[in-house]
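# Okay, predicted coordinates and the sequence, questions at the end:
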Amino acid sequence: MGARYPPKIRKKIEEIKKLSKKKYRCPKCDMDAVVRVQVGIWRCKKCNYKFAGPAYYL
């Protein structure tokens, strides 16, 4: 990102990227194997369960 953005914004973007790459627990098989496929779409690598993030639930 270079010097184009101030340090506060770079740190915030880095935290967001770490959270999106982190593995989460699957609600179906209860394993830590959920990865982000696209914005708001998550998939479990173990049971192949695909679901939307909480922002897309009505």
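Arrived safely, thanks for sending.
# hey, let's count contacts and neighbours off CA atoms from now on
OK.
# those helices in the chain, which residues are they?
Secondary structure of the chain (DSSP state H): helices located at 7-21.
# wait, what's in contact with Trp42?
Residues in contact with Trp42 (C-alpha atoms under 8 Å, 6 or more residues apart in numbering) are Val34, Val35, Arg36, Lys50, Phe51, Ala52, Gly53.
# Put this next to the first one:
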Amino acid sequence: MLGWAITFFIIAIIAAVFGFGGIAGAATGIAQILFFVFVVLLVLSLVVNALKGKKPKV
């Protein structure tokens, strides 16, 4: 999911360089949503693993 967020962020940067403001804004919004979903799922996963008492696989 983080990879998709980075992909949309790069698309937004390229679109902004070429002057496509609408596409850049939309891609930025999608990237932000994906990034925050990633962060929420990461924190949730860490909390659940901490409550289970399992050691994380490294």
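That came through fine. Since the model is a prediction, treat every value here as computed from it, not as a measurement.
# And the TM-score between them?
Once superposed, chain against chain, the TM-score is 0.41 (TM-score structural alignment, normalised by the length of structure 1); 34 aligned residues with a C-alpha RMSD of 3.0 Å.
# still on that earlier bit, neighbour-wise, which of the contacts of Trp42 of structure 1 leads?
Val34 (24 neighbours; other C-alpha atoms under 10 Å).
# If we ignore the residues flanking it in sequence, what's nearest that residue?
Cys44 (4.1 Å; C-alpha to C-alpha, 6 or more residues apart in numbering).
# My read is that the one you found contacts Val35, right?
Yes. With contact defined as C-alpha atoms under 8 Å, Cys44 of structure 1 and Val35 form a contacting pair (6.3 Å).
# residue ranges for the strands of structure 1, please.
With DSSP state E applied, structure 1 shows strands at 24-25, 32-38, 41-44, 50-52, listed in chain order.
# okay if I get these as CSV plus distance to Lys18 of structure 1?
Below are the strands of structure 1 laid out as CSV (distance: least, C-alpha to C-alpha, whole Å):
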stretch, distance to Lys18 of structure 1
strand 24-25, 12
strand 32-38, 12
strand 41-44, 15
strand 50-52, 19
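# So which of those is nearest Lys17 of structure 1?
strand 32-38 (11.1 Å; C-alpha to C-alpha).
# tell me the angle the closest one makes with helix 7-21.
120 degrees (axes from the mean of the first three to the mean of the last three C-alpha atoms, to 10 degrees).
# list the contacts for Leu41 of structure 2?
No residues are in contact with Leu41 of structure 2 under the rule C-alpha under 8 Å, 6+ apart.
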